[in-house]
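[1] coords please:
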Amino acid sequence: MAEADRRPLVAGPDGGAFGAVLGRAIWAVRAYCFIAAMWVRSTMAYRTSFAIMLAANFATTALDFAAIMIMFGQVDALGGFTLPEVAFLYGTSAVAFGLSDLLLGSAERVGRRVRDGTMDVLLTRPVPVLSQLAADRFALRRLGRIVQGSLVLGWAVSRLELEWTAGRVALLASMVLCGTVIFGCVFVVGGAFQFWAQDASEVQNAFTYGGTTLLQYPPTVFGRELVRGVTFVVPLAFVNWLPALRVLGRDDPLGLPDGLDLAAPAVALLCCAVAGAAWRAGLRSYRSTGS
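    Model prediction:
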């Protein structure tokens, strides 16, 4: 690898510690983009196969919303929420999770790489391990979930009887962005956990795939203890539940302080710090296969 490509890893004489961190972050993003682009080119070499897989991903995820539609064929409201309101929850959760799954979903393969020894290969390259792992086998077919969720979200926005002020629009954009970051951090923490428990991918899936399914339904249909758990333990409620209550003008079932439903950006930053610390701890604990 050329020396110019390595340069972001080293701080300049005037950059200091901040310059070093910024340089490593830029290099990590560049490396991720290089690897992802390679897999995209590989995928597009078989366009018909890609189109079929994309359609299958779209159809499979659409079945989740079809189940909600069937449910509303029998009831007028679910936990006090109308169909457009539930569709709003569904859309925000599906889009945020779909983006994080597209960008970081491959992090769930840590346990497999630890078991078969291919993690050692990643460590020998002058590229951040997380960038390599997250971009590995970049699955463009996952766009199907994002497109399907976006269509449901667009339909919900058009059917909700709300005045879409600049504040509501900004909060909706924040929900998608912060939700993507929070779900991405859950992927990274779950991957880090697999350095110690190599067969824990299903545990991770309970918080990622299970989490997005949970958030597609109103918090009022779940017990208060569960709502507290996804608010204060694994903060998935900040993906859409809490900010959506403000957008929809709904009361908080937990009676939390005013303003907490606007804390998603701060929670996302805190999740990034926790995920970074967990990943570094997991990587330091790795002792190679068979050791």
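[2] only C-alpha atoms for contact and neighbour calcs from this point on.
    Fine.
[3] Doesn't Gly190 belong to a helix?
    Yes: the assignment for Gly190 is a helix, going by DSSP: H, G, I helix; E, B strand; the rest coil.
[4] Off-centre distance for the host helix or strand of Met53?
    Assigned by DSSP states H and E, Met53 falls within helix 47-72. Helix 47-72 has its C-alpha centroid displaced from the chain centroid by 19 Å (CA atoms, centre = their mean, to the nearest Å).
[5] May I have the secondary structure class of Gln74?
    Gln74 - assigned by three-state DSSP - is coil.
[6] okay, now it: neighbour count?
    Around Gln74 there are 8 other residues, counting by other CA atoms under 10 Å.
[7] again, but for Leu283
    Each residue near Leu283 was counted by other CA under 10 Å, and the total is 17.
[8] which helices and strands sit right next to the next helix or strand after the helix holding Met53?
    Where DSSP H and E defines the elements, the next helix or strand beyond helix 47-72 is helix 83-104. For helix 83-104, the helices and strands in contact under the criterion 3 or more CA pairs under 8 Å, 6 or more residues apart in numbering; DSSP states H and E are helix 47-72, helix 129-135, helix 143-159, helix 166-193, helix 201-215, helix 241-248.
[9] Sequence B follows; please return its structure for comparison with A:
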Amino acid sequence: MAEFVYSRLIGARLKSQMSYRASFAMDFFTQVLAQGYELIVILILFTRIDALGGFSQNEVLLMYAFAGAAFGVADLFAGQLDHLPTYIRTGSFDVLLMRPLRLLPQIMCSDIRLRRIGRITGALAVMVYALMHVDVAWSPAKVLLTVVTPIAGAVIYSAVWVVACSICFWIVEGREFANAVTYGSNAFTSYPINVYSRPLRWLMAFVVPGAFVAYYPSLALLDRQDPIGLPGWVGWTSPLVAALAAGVAALVWRFAVRHYRGTGS
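    This next block holds a predicted model:
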């Protein structure tokens, strides 16, 4: 029954957006351009250097594409959590609590924006280009890794989104903190992690498991050794890391909701 309600909510949102096709087309194109701006930064960077952290331009583009596709999917389904501070401040969250539906899916289904598919499309286009220009010894396992990596990355990003936004139950104006973690993770994961300082690398790569979104899967796909010394099998663990991240996010979310006392407290 709940799944039926969620599907009806999503269907209504999508139908309303497709009613204005010109507006959708413009928004879609804008999202493609937004993804393209980040690509331009990388291309300009490689006009000055031959390698970044020991990786060629096309290898970095592969990491960028994996990260961009994963972030686009997460933004499509979990980006609505950015509105959580408003729900809490205005009392709308109390309304959600009264409905016989799970809280998190309610929020995630509340405002799905199809225009965000433009970011995913742009990243997938770069991914196809990069895969055609890097040296990969293809096997069935690597084909599966290529398909699974953006999905696992999207789960990791979504888990980070849930954990970061849960802080808003204690700090109502915590949206800036949440954005710094979520959007900052996207910027971090678009490049090889060995180019960052050690403290930032350990924080954003392993505490916030951004290294498993694109960097380590790319190493496994390219049969490259990790410059910071971790074994090669780590590149195949992104689905496991995604499952662990989702579990941690679920625990944090339940703890935060359980200690919510309403807007009057």
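[10] hmm, back to that, can I get the helices and strands packed on helix 83-104 of the first structure in JSON lines with mean neighbour count and distance to Arg224 of the first structure?
    Below are these laid out as JSON lines (neighbours: other CA atoms under 10 Å; distance: least, CA to CA, whole Å):
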{"stretch": "helix 47-72", "mean neighbour count": "15", "distance to Arg224 of the first structure": "22"}
{"stretch": "helix 129-135", "mean neighbour count": "23", "distance to Arg224 of the first structure": "35"}
{"stretch": "helix 143-159", "mean neighbour count": "20", "distance to Arg224 of the first structure": "26"}
{"stretch": "helix 166-193", "mean neighbour count": "22", "distance to Arg224 of the first structure": "22"}
{"stretch": "helix 201-215", "mean neighbour count": "18", "distance to Arg224 of the first structure": "14"}
{"stretch": "helix 241-248", "mean neighbour count": "21", "distance to Arg224 of the first structure": "13"}
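[11] nearest to Ala268 of the first structure, of these?
    Set against Ala268 of the first structure and scored by CA to CA, these come closest in helix 166-193, at 5.4 Å.
[12] one step back: and the helix holding Met53 of the first structure, how far from the second structure on average?
    Once fitted to the second structure, helix 47-72 of the first structure is off its aligned match by 1.0 Å on average (mean CA distance after the TM-score superposition for the first structure).
[13] by how many degrees do that helix and helix 201-215 diverge?
    50 degrees (axes from the mean of the first three to the mean of the last three CA atoms, to 10 degrees).
[14] Relative to Val121 of the first structure, which of the helices and strands packed on helix 83-104 of the first structure is closest?
    Closest approach to Val121 of the first structure among these is made by helix 129-135 (9.7 Å; CA to CA).
[15] and the closest one, how far from the second structure on average?
    For helix 129-135 of the first structure, the mean deviation from the second structure after alignment is 1.0 Å (mean CA distance after the TM-score superposition for the first structure).
[16] just how off-centre is that helix within its chain?
    Distance, stretch centre to chain centre, for helix 129-135 of the first structure: 15 Å (CA atoms, centre = their mean).
[17] And the counterpart of Cys272 of the first structure in the second structure, which helix or strand is it part of?
    Residue correspondence to the second structure (TM-score structural alignment): Cys272 of the first structure is matched to Ala246. If you go by DSSP H and E, Ala246 of the second structure is part of helix 238-258.
[18] hmm, back to that, okay, the helix holding Met53 of the first structure sits on what stretch of the second structure?
    Counting by TM-score structural alignment, helix 47-72 of the first structure corresponds to 21-46 in the second structure.
[19] same question, stretch 229-242 of the first structure
    The alignment of stretch 229-242 of the first structure onto the second structure (TM-score structural alignment) covers residues 203-216.
[20] Flag every buried residue along the matching stretch.
    Buried residues in stretch 203-216 of the second structure, defined by neighbour count with 16 or more other CA atoms under 10 Å: 204-205, 208-216.
[21] residues contacting the most centrally placed residue in the second structure?
    Centroid check for the second structure by CA atoms, centre = their mean gives Phe71 as the closest residue, at 2.9 Å. The contact partners of Phe71 of the second structure, taken as CA atoms under 8 Å, 6 or more residues apart in numbering, are 120, 153-154, 157, 186.
[22] what's the farthest-apart pair in these?
    Using CA to CA, the two most remote members of the contacts of Phe71 of the second structure are Ile120 and Tyr157, lying 14.0 Å apart.
[23] which neighbours do the two share?
    Common contact partners of Ile120 of the second structure and Tyr157 (CA under 8 Å, 6+ apart): 70-71.
[24] got the buried residues of stretch 203-216 of the second structure as TSV, with distance to Arg254 of the second structure columns?
    Shown next, in TSV, are these (distance: CA to CA, whole Å):
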residue	distance to Arg254 of the second structure
Met204	24
Ala205	25
Val208	19
Pro209	21
Gly210	23
Ala211	26
Phe212	25
Val213	25
Ala214	28
Tyr215	30
Tyr216	30
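[25] So Gln198 of the first structure versus Thr289 of the first structure, what's the distance?
    As judged by CA to CA, to the nearest Å, Gln198 of the first structure and Thr289 of the first structure stand 11 Å apart.
[26] whoops, Asp261 of the first structure was the one
    With the distance defined as CA to CA, Asp261 of the first structure ends up 44 Å from Thr289 of the first structure.
[27] Those two: which is more packed in?
    Asp261 (21 against 13).
[28] That one matches what in the second structure?
    For Asp261 of the first structure, the residue aligned by TM-score structural alignment is Gly235.
[29] Test my guess that that match contacts Ala214.
    No: judged on CA atoms under 8 Å, Gly235 of the second structure makes no contact with Ala214 at a distance of 9.1 Å.
[30] Test my guess that Val136 of the second structure contacts Leu222.
    Yes: under the criterion of CA under 8 Å, Val136 of the second structure makes contact with Leu222 at 5.4 Å.
[31] What is the burial count for Phe138 of the first structure?
    24.
[32] Assign the alignment partner in the second structure of it to helix, strand or coil.
    Under the alignment (TM-score structural alignment), Phe138 of the first structure pairs with Ile112 in the second structure. Counting by three-state DSSP, the backbone at Ile112 of the second structure sits in coil.
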